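here is my input; please provide its structure:
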Amino acid sequence: MSFDLVGLPALSRFVIDRCEPLRGDSERIAALWPKARMVVVDTRGRTLVAERGTRVVDRPAVEFGEEPPPGSVLLGEQDGVAYFAVLTPAEEGEQVPASRAWGPPELTDEPQWLDLRQAGATLDDMSAGLFTTAAALFQWHRLAKFCAKCGSPTVLEKSGWISVCSGCGREEYPRTDAAVICLVHDGADQVLVARGPEWPEGRFSVLAGFVESGESLEACVAREIFEEVGVAVRDIRYLGSQPWPFPRSLMIGFEAVADPSEPLVLAEGEIAEARWVSRADVRQAIEVPGSVPGLGLAGGSSIAFRMLQSWAAAGHSG
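Reported below is the predicted structural model:
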């Protein structure tokens, strides 16, 4: 049984005009600046969210100066309002509970600092798009401080969307690393899930891996599944995609079919545990997290969650 995604993955939502021509138009930016809004992201990749995690808190851009501050980025424009983002240092000495790295956040009525993994699934469409784009750009800025050709420092131009080498003049644009992510099922009511060695016990997701040079997406799916769990797949089919700026991936989702009677051979150092689970258990684990012993699933911000949710819903009979 094949299936389609029941909706866009959480971080694939972007509802305003990215407005590429505006990025280098200083006169128009100056005209838009008085009404512009600013999203603040800290160096831990978090932003301030309100209304129980549903909305990014933006501020009047003029609070940050008479023009866009150095290092700020233009995210887009809607209804005559330009949206920018700026990076700010996280509070020194602040500790983030380790449990929040894997579980959903404890949402409150008060504004709170959350990262994309924590807030991506609860944010409204506009907030999710703004935050995802800002996080991706700032990650690229962090990794693109020096020229890959001559090693000289780079300078950001066009509202943070181009880095230009101060030595040789080489231009570079935001980088995206292609990765496949595949939900492997048996064509009926079982799905293959796995756990990485750094993940908590009982935390499972679908399989994924980076595309190699000269490799097609479908070939990557077949290779990665076989390398990671020793299973051959067939009927590979595209489902959808989602940016995943940790640090700069584009997750390209597929489904594929495999034989659950094949022995699982786990890649040492990459896969700590893998097993086939039933559709009923996946559905129950999604509807009531923690209700299926030993089966915690990918967080709602990930495309993996949307894939599992969609597969589980496809076989729902009642």
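
please make it C-alpha for all contacts and neighbour counts, starting now.
Fine.

dump the residue contacts of the closest residue to residue 14 other than its chain neighbours.
In space, and not counting its chain neighbours, residue 14 is closest to residue 129: 4.2 Å by Cα to Cα, 6 or more residues apart in numbering. Neighbouring residues of residue 129 by Cα atoms under 8 Å, 6 or more residues apart in numbering: 11, 12, 13, 14, 15.

if we go to 7 Å?
Residues in contact with residue 129 (Cα atoms under 7 Å, 6 or more residues apart in numbering) are 11, 13, 14, 15.

closest to residue 278 out of those?
Closest approach to residue 278 among the contacts of residue 129 (Cα to Cα): residue 11, at 27.1 Å.

am I right that the closest one is in contact with residue 243?
Yes. Under the criterion of Cα atoms under 7 Å, residue 11 makes contact with residue 243 at 6.3 Å.

of the two, which one has the most company?
residue 11 (29 against 24; other Cα atoms under 10 Å).

name the SS class of that one, please.
When classified by DSSP: H, G, I helix; E, B strand; the rest coil, residue 11 comes out as helix.

separation between it and residue 116?
8 Å (Cα to Cα, to the nearest Å).

ok, now residue 144?
Distance, residue 144 to residue 116, by Cα to Cα: 21 Å.

now the helices for the chain?
Remark: helices assigned in the chain by DSSP state H are 26-32, 116-119, 125-143, 217-229, 279-287, 303-314.

which one is the residue positioned nearest the centre of the chain nearest to, not counting chain neighbours?
For the chain, the residue nearest the mean C-alpha position is residue 244 (2.5 Å; Cα atoms, centre = their mean). In space, not counting the residues next to it along the chain, residue 244 is nearest to residue 250; the distance is 5.7 Å by Cα to Cα, 6+ apart.

okay, now that neighbour: neighbour count?
20.

give the contact list for it.
Residue 250 neighbours (Cα under 7 Å, 6+ apart): 176, 177, 178, 179, 241, 242, 243, 244.

please apply the same query to residue 294.
Going by Cα under 7 Å, 6+ apart, residue 294 touches residue 202.

again with residue 189
Contacts of residue 189 (Cα under 7 Å, 6+ apart): 278, 279.

kindly recompute the last result at 8 Å.
Residue 189 neighbours (Cα under 8 Å, 6+ apart): 278, 279, 315.

any idea how far residue 280 is from it?
According to Cα to Cα, residue 189 stands 8 Å off from residue 280.

same thing with residue 300?
Taking Cα to Cα, one finds residue 300 at 19 Å from residue 280.

quick one: which of these two has more around it?
residue 300 (22 against 14).

I'd like the structure of this one too, to check against the first:
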Amino acid sequence: MAYSIAPGSLALSRSVLDRAADRRRDDDWLEKAWSADDTQVVVVAGDKLQVVDDRSALRFVTPADAPDGLRIFLGIDRDSGAGQTAEGRAVFGVVVKGDGDESYGGLRELGAVLDDREAGIAVNVIGLSNWHAVHTHCANCGEHTEVVEAGHVRHCPNCGLNHFPRSDPAIIVLVTDDQDRALLGRNEAWPAGRYSTLAGFVEPGESLENAVRREVLEETGVVVGPDIEYAGSQPWPLPSSLMLGFYARASAFDIEVDADEIAEAKWFTREDLRALVEAGTMALPGAISISRRLIEGWYGDSLTGSW
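Model (predicted):
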């Protein structure tokens, strides 16, 4: 296989900010950074971020203008010039209650328009916001946990256990056959004409390659052989996934869908795909998804038409 995802094309894999993990336990430094005139704060409600009026960028406020909420240290702009932190400009997130109003936007809307710096900030703070929302109590003893290390750890005062943000690994794969056709499937919940690559979560004790083989077999009945190539990864913090992209070659090609998650699956030539997309009878995953980039990597060019 000679397919690849174009470098820099994964919208949510971009990052510029130095996360400066060594500063998360330095309370004196954090308070100084919070009071600095050049510090920036992004406001988050659930999995949405406050944006500027034309919805082309994140809206940053000063600490003095930030609302009350859960304060999370996100990192330092090392290239912004030495600010009052003497290391660069500090960036924080503040998580507020509720789902946000029309001044907020989600990753599906913003991912393709944010620059590298803001895309990295967005996926980081949304992932942390979603994690805090569902990890308020200790999984070991049930006690309410305390937020420590600038929002990156929750500590149980009863049993002493520390809880850390999690990312759930999920494989996503474009499978080809001996005719170089691509296997795409339609989820049971999707309308006719909407197709994507196959995906699923990695199970405990399972390698990524075995997860690829298992998910493809379970969902479509297609057998994946030894030829599996890693293509790239992208965080998908909705709520906590890390999508690990692959290309794989099938060794047995008959399709028998599971009729549970997958309603139908088909082999597509490049000509099939182009004709259906141009006719408007087939919709591909959105531009910010790794699935779209896997398809375009196989196709050899960009494609129009998305969900």
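
picking up where we left off before, mark which of the contacts of residue 250 of structure 1 are buried, thanks.
Among the contacts of residue 250 of structure 1, those classed as buried by 16 or more other Cα atoms under 10 Å are 176, 178, 179, 241, 242, 243, 244.

with distance to residue 255 of structure 1 as extra columns, can I get those in a markdown table?
Listed next are these as a markdown table, based on distance: Cα to Cα, whole Å:
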| residue | distance to residue 255 of structure 1 |
| --- | --- |
| 176 | 22 |
| 178 | 17 |
| 179 | 14 |
| 241 | 12 |
| 242 | 15 |
| 243 | 18 |
| 244 | 19 |
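
now residue 104 of structure 2, nearest residue through space, not along the chain?
Nearest residue to residue 104 of structure 2, sequence neighbours excluded (Cα to Cα, 6+ apart): residue 50, at 4.2 Å.

which position in structure 2 pairs with residue 258 of structure 1?
Under the alignment (TM-score structural alignment), residue 258 of structure 1 pairs with residue 250 in structure 2.

gap between that match and residue 5 of structure 2?
Separation of residue 250 of structure 2 from residue 5 of structure 2 (Cα to Cα): 20 Å.

what of residue 148 of structure 2?
Note on residue 148 of structure 2: its distance to residue 5 of structure 2, by Cα to Cα, is 38 Å.

now do residue 200 of structure 2
Taking Cα to Cα as the measure, residue 200 of structure 2 and residue 5 of structure 2 are separated by 20 Å.

equivalent analysis for residue 120 of structure 2, please.
In terms of Cα to Cα, residue 120 of structure 2 sits 19 Å off from residue 5 of structure 2.

same question, residue 237 of structure 2
Taking Cα to Cα, one finds residue 237 of structure 2 at 21 Å from residue 5 of structure 2.

so for those two, which residue has more residues nearby?
Using other Cα under 10 Å as the criterion, residue 237 of structure 2 and residue 5 rank with residue 237 on top: 25 against 20.

quick one: the more buried one and residue 243 of structure 2, what's the gap?
10 Å.

contacts only, for residue 201 of structure 2.
Residue 201 of structure 2 touches 168, 169, 170, 171, 211, counting by Cα under 8 Å, 6+ apart.

which residue in structure 1 aligns with it?
Checking TM-score structural alignment: residue 201 of structure 2 goes with residue 210.

which ones are touching the residue nearest to residue 245 of structure 1 when sequence neighbours are not counted?
Using Cα to Cα, 6+ apart and skipping residues adjacent in sequence, the residue nearest residue 245 of structure 1 is residue 136, 4.8 Å away. If you count contacts by Cα under 8 Å, 6+ apart, residue 136 of structure 1 has them with 244, 245, 246, 247, 248.

neighbour-wise, which one of the contacts of residue 189 of structure 1 leads?
Busiest of the contacts of residue 189 of structure 1 [other Cα under 10 Å] is residue 279, holding 22 neighbours.

quick revisit: and the contacts of residue 129 of structure 1, which are buried?
Here, 16+ other Cα under 10 Å leaves 11, 13, 14 buried among these.

going by distance to residue 305 of structure 1, which of those residues wins?
Sorting those by how near they are to residue 305 of structure 1, with Cα to Cα, puts residue 11 at the top with 11.6 Å.

was I right to think the closest one contacts residue 134?
No. Counting by Cα atoms under 8 Å, residue 134 is not a contact partner of residue 11 of structure 1; they are 11.8 Å apart.

distance check, the residue of structure 2 most remote from its centre against residue 1 of structure 2.
Most distant residue from the mean C-alpha position of structure 2: residue 158, 33.1 Å away (Cα atoms, centre = their mean). Distance of residue 158 of structure 2 to residue 1 of structure 2, given as Cα to Cα: 53 Å.

residue in structure 1 paired with residue 231 of structure 2?
In structure 1, the residue paired with residue 231 of structure 2 is residue 239, using TM-score structural alignment.

for residue 314 of structure 1, see how far away that match is.
13 Å.

so what's in contact with the two at the same time?
Counting by Cα under 8 Å, 6+ apart, nothing touches both residue 239 of structure 1 and residue 314.

residues contacting the aligned residue in structure 2 for residue 58 of structure 1?
Under the alignment (TM-score structural alignment), residue 58 of structure 1 maps onto residue 60 of structure 2. Applying Cα under 8 Å, 6+ apart to residue 60 of structure 2 gives the contacts 40, 41, 42, 43.

which residues touch the equivalent of residue 154 of structure 1 over in structure 2?
Superposed on structure 2 with TM-score structural alignment, residue 154 of structure 1 falls opposite residue 145. Taking Cα under 8 Å, 6+ apart as the contact definition, residue 145 of structure 2 lies against 135, 136, 137, 138, 154, 155, 156, 157.

now the buried members of those.
With burial judged by 16+ other Cα under 10 Å, the buried subset of the contacts of residue 145 of structure 2 is 136, 137, 138, 154, 155, 156.
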